[in-house]
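Participant: let me see the structure of the following:
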Amino acid sequence: MSGRAGNVRFVLVVSAPLGLTACNVWQSALDAHGQSAEAVLRQFYGFTALSAGIWLLVIFAMIGALRRRRSLAERLAAPLERRSRPEAFATIAVSTAIGLTAAILIGLTTWSFMTGRTLASLRGRETLTLLVTGDQWWWQVRYEDSQANRTFTTANEIHIPVGQPVKVKLESNDVIHSFWVPSLAGKEDLIPGHQNEIYLKAERPGVYRGQCAEFCGYQHAHMSFLVVADEIPDFEAWRSRQVATAASPTGEEAAAGQRVFLSRGCSICHTVRGTPAGGKVGPDLTHVASRKTVAAGTLPLSRGSLAAWIADPQAIKPGTNMPRVALDPDELNAVVAYVAGLQ
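Facilitator: The predicted structure follows:
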């Protein structure tokens, strides 16, 4: 990935053999692409401009007071009635300043309230509901639906339809995390034992980077995710693919990799729908090769990244709960071939 100052743009490069290409990934609260983010951005610019104006007024008032103090010092010997006029002016100035301060505070509070109403305006209009669960250090994403056959689980990558409000319910399995997609919405904490919610609405297609915004442990910096805003037909096609069970491996090497996957403990932690693998400790890998990153945004998805991650996850992400499984080179290549085919 590469970054650019100001409006941050990451260039995510993933390998062509897995059917993915380079894409721009946006992550900047100053580059709003959603209704909630735009409301927060307007308030940010307004508060900044008003604060700058108040600062300038205070500086000018201070300079004027210092100059007036010098002129008063020269007239200390003047009669009392001549000195009463500056004192009256000072009283008026202070009273005016107090009145303006109260008016500004009331105005800012009202503005904040209206922004909050804008953020809450998506409530009850959602066309899609997700349950996002934070773990150290990855994100489980469950797409909920009244029809059980349209419910599925994925990880570290969220697809949403453009122009439609999405309700995201937030939970944590361990410590406090914070869900933040700067270009689409504000932050919301994930608290163990308590469910919060946030609403997303992308106004235009794109890939938006999110991250955990609450320090949650050793690999907090490597707990990111992507929000992919698709046009509605593209989203529905993606959803149909995700609902399906994993395709059977093609080729002898991938078939051998599936056997290794099921026999060497991988299935204890991971689920691959359509196979005996039903572990719930780690991410669901049914369609892992359709994602753009590995290990919650730590590496771009490629065969090399998969091999490095499977061979020694502690070298890539020290402290992660995924253990190192001793595989010989042939077994490693076979597992990589199998996982790379899970699209």
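Participant: CA only for contacts and neighbour counts going forward, please
Facilitator: Will do.
Participant: quick check: longest helix of this structure.
Facilitator: With DSSP state H applied, the helix covering the greatest number of residues in the chain is identified as helix 80-120.
Participant: now do the SS call for W139.
Facilitator: strand (DSSP: H, G, I helix; E, B strand; the rest coil).
Participant: distance of D174 from W137?
Facilitator: 10 Å (CA to CA, to the nearest Å).
Participant: neighbour count for the two, which is higher?
Facilitator: Neighbours per residue (other CA atoms under 10 Å) separate D174 from W137, with W137 holding more: 23 against 16.
Participant: contacts only, for that one.
Facilitator: Under the criterion of CA atoms under 8 Å, 6 or more residues apart in numbering, the contact partners of W137 comprise Q219, H220, H222, M223, A296, T320.
Participant: for G116, same thing?
Facilitator: For G116, no contacting residues are found, by CA under 8 Å, 6+ apart.
Participant: now T154: which helix or strand?
Facilitator: When secondary structure is defined using DSSP states H and E, the element that contains T154 is strand 152-155.
Participant: give me the helices and strands touching that strand, please.
Facilitator: strand 138-144 (3 or more CA pairs under 8 Å, 6 or more residues apart in numbering; DSSP states H and E).
Participant: the strand it packs on: which residues count as buried?
Facilitator: Applying a neighbour-count criterion of 16 or more other CA atoms under 10 Å, one finds W138, W139, Q140, V141, R142, Y143 buried in strand 138-144.
Participant: helices and strands around that strand, which ones?
Facilitator: Counting contacts by 3+ CA pairs under 8 Å, 6+ apart, strand 138-144 is packed against strand 128-135, strand 152-155.
Participant: for the chain, what spans make up the strands?
Facilitator: Applying DSSP state E to the chain gives strands spanning 9-12, 23-26, 128-135, 138-144, 152-155, 157-161, 166-172, 177-180, 187-190, 196-200, 206-212, 224-230, 293-294, 299-300.
Participant: tell me how far stretch 151-168 lies from the chain's centre.
Facilitator: A distance of 13 Å separates the centroid of the chain from that of stretch 151-168, by CA atoms, centre = their mean, to the nearest Å.
Participant: still on that earlier bit, closest to A255 out of the strands of the chain?
Facilitator: For A255, the closest of the strands of the chain is strand 293-294, at 22.0 Å, according to CA to CA.
Participant: alongside the first, I'd like the structure of this one:
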Amino acid sequence: MSFHATQTAELTWVMFAGAAVIFVLVLGTLGFALYGSAQVRRPLSRRWLIIGAGVIFPVAVLSALLAYSFAVTARMARTDTPPAVRIEVVGEMWWWRLRYLDQNGQLLFETANDIRIPVGVPVDLVLTSDNVIHSFWAPKLAGKLDMIPGHVNLLRVQVRQPGLYRGQCAEYCGAQHAKMMFDLRAVTVEEFQAWVAAQRLPAMEPANATLQVGKQIFMQACTQCHTVRGVNATGTLGPDLTHVGSRSSLAAGVLPNTIGALAGWIAGSQHIKPGNQMPSFDQLTGENLRAIAQYMDSLK
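Facilitator: Sure, this is the predicted structure:
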């Protein structure tokens, strides 16, 4: 669990406990007023009790809870130390563009939907959108934070233990809102550094004739929308596919990342996720479809 999730859980339990105490006291007073004897009910009509229980007590308790909530949220929002990692997260229709930045804000590499962060260090997620309002939410990591066109929101997270955190867009953004998911994997610092080094490398050259055919088909059909670093594919409308074979899922968490799922997505993307910006390439022959799927799977 992350620092933000721990603080959120603590705030929730304190608020719940405060509300429960007030609820029990109110019900108890109501019970005495309705069913108590005349001797018990008589003190309930005294002015000092009405003012104390009806005005002073709720004002004092609610003010204390409000001050506590402000203190907790201030701790969660504190960014007085520089982050170890900065990731620009852009909400697309309907997937997540991820741009890993260096300490000077320069682009290291771009990927999609599959977020990796190191444990034990602060990580800044710079959230924005180029189209409609989205909302970044990983329930076990932190609270929801909106991604608003023309505006930048900052979410700082610090995960304590390695693990997988499932995320979801939490703001209705169109027909495929429910199929806009992501995986956030927290790994050790050493594993993260090795992953970053691998992601910065260009795509590997095809190792056999089948992969070479797949590459040729990809260059003919996909380069207007997709980038593969190391070859002449520089499209920016869709996700960067330089290392798509190393990702955990396809289509923003809709499909597992297997050769069969890749082929199915290429041939029937509009059937699987209607309205997304990728057309279905259902005119490809079975042989060519397998070749391009195998080529994309080889991009580790």
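Participant: can you calculate the TM-score here?
Facilitator: Scored against TM-score structural alignment, normalised by the length of the second structure, the superposed chains reach a TM-score of 0.95; 297 aligned residues with a CA RMSD of 1.7 Å.
Participant: and S37 of the second structure, how far is that from L44 of the second structure?
Facilitator: Here the criterion is CA to CA. By it, S37 of the second structure lies 11 Å from L44 of the second structure.
Participant: name the residue in those two with the higher neighbour count.
Facilitator: When S37 of the second structure and L44 are compared for neighbours, L44 comes out ahead with 16 against 10, by other CA under 10 Å.
Participant: my guess is that one contacts A33. True?
Facilitator: Yes: distance between L44 of the second structure and A33: 7.3 Å, which falls inside the contact criterion (CA atoms under 8 Å).
Participant: tell me the contacts of the aligned partner of M147 of the second structure in the first structure?
Facilitator: Across the two structures, M147 of the second structure finds its equivalent in L190 of the first structure, going by TM-score structural alignment. Listed by CA under 8 Å, 6+ apart, the contact partners of L190 of the first structure are T133, G134, L170, E171, S172, I176, H177, S178, F179, N196.
Participant: likewise H226 of the second structure?
Facilitator: Shown here is H226 of the second structure, whose contacts under the criterion CA under 8 Å, 6+ apart are A233, T234, G235, T236, L237, G238, P239, D240, L241.
Participant: which residue packs closest to it, ignoring adjacent ones?
Facilitator: Sequence neighbours aside, G235 is the residue nearest to H226 of the second structure in space, at 4.2 Å (criterion: CA to CA, 6 or more residues apart in numbering).
Participant: tally of neighbours for the residue mapped onto that neighbour from the first structure?
Facilitator: Under the alignment (TM-score structural alignment), G235 of the second structure pairs with G279 of the first structure. Applying other CA under 10 Å, we find 16 residues neighbouring G279 of the first structure.
Participant: what does G18 of the second structure correspond to in the first structure?
Facilitator: Following TM-score structural alignment, the counterpart assigned to G18 of the second structure within the first structure is L50.
Participant: next up, the contacts around the alignment partner in the second structure of L130 of the first structure.
Facilitator: In the second structure, the residue paired with L130 of the first structure according to TM-score structural alignment is I87. Under the criterion of CA under 8 Å, 6+ apart, the contact partners of I87 of the second structure comprise L98, R99, Y100, L101, V123, D124, L125, V126.
Participant: and what of K280 of the first structure?
Facilitator: Residues counted as contacts of K280 of the first structure (CA under 8 Å, 6+ apart) are I268, C269, H270, T271.
Participant: can you tell me the closest non-neighbouring residue to I50 of the second structure?
Facilitator: Counting by CA to CA, 6+ apart, L44 is the residue found nearest to I50 of the second structure once chain neighbours are left out, at 7.3 Å.
Participant: distance from stretch 282-292 of the first structure to the middle of the chain?
Facilitator: With CA atoms, centre = their mean as the basis, the distance from the averaged C-alpha position of stretch 282-292 of the first structure to the chain average is 19 Å.
Participant: so which residues make contact with it?
Facilitator: Defining contact as CA under 8 Å, 6+ apart, one finds that stretch 282-292 of the first structure is touched by 12, 14, 18, 20, 138-140, 153-155, 157, 242, 245-246, 269-273, 300-301, 322, 339-343.
Participant: from the residues you listed, keep the buried residues only.
Facilitator: Buried, going by 16+ other CA under 10 Å: 12, 14, 18, 20, 138-140, 153-155, 157, 242, 245-246, 270-273, 300-301, 322, 339-343, out of the contacts of stretch 282-292 of the first structure.
Participant: give me the most central residue, the first structure.
Facilitator: Nearest to the centroid of the C-alpha atoms of the first structure, with distances taken as CA atoms, centre = their mean, sits G210, at 2.3 Å.
Participant: aligned partner of that residue in the second structure?
Facilitator: Taking TM-score structural alignment, G210 of the first structure has G167 as its aligned residue in the second structure.
Participant: confirm for me that that match is in contact with F136.
Facilitator: Yes: taking CA under 8 Å as the definition, G167 of the second structure is a contact partner of F136 at 7.5 Å.
Participant: what's the longest helix in the second structure?
Facilitator: For the second structure, the helix with the greatest residue count under DSSP H is helix 3-35.
Participant: can you tell me the mean distance of it from the first structure after alignment?
Facilitator: By mean CA distance after the TM-score superposition for the first structure, the fitted helix 3-35 of the second structure averages 0.9 Å away from its aligned residues in the first structure.
Participant: which strands and helices sit next to that helix?
Facilitator: Of the remaining helices and strands, those touching helix 3-35 of the second structure by 3+ CA pairs under 8 Å, 6+ apart are helix 38-41, helix 57-77.
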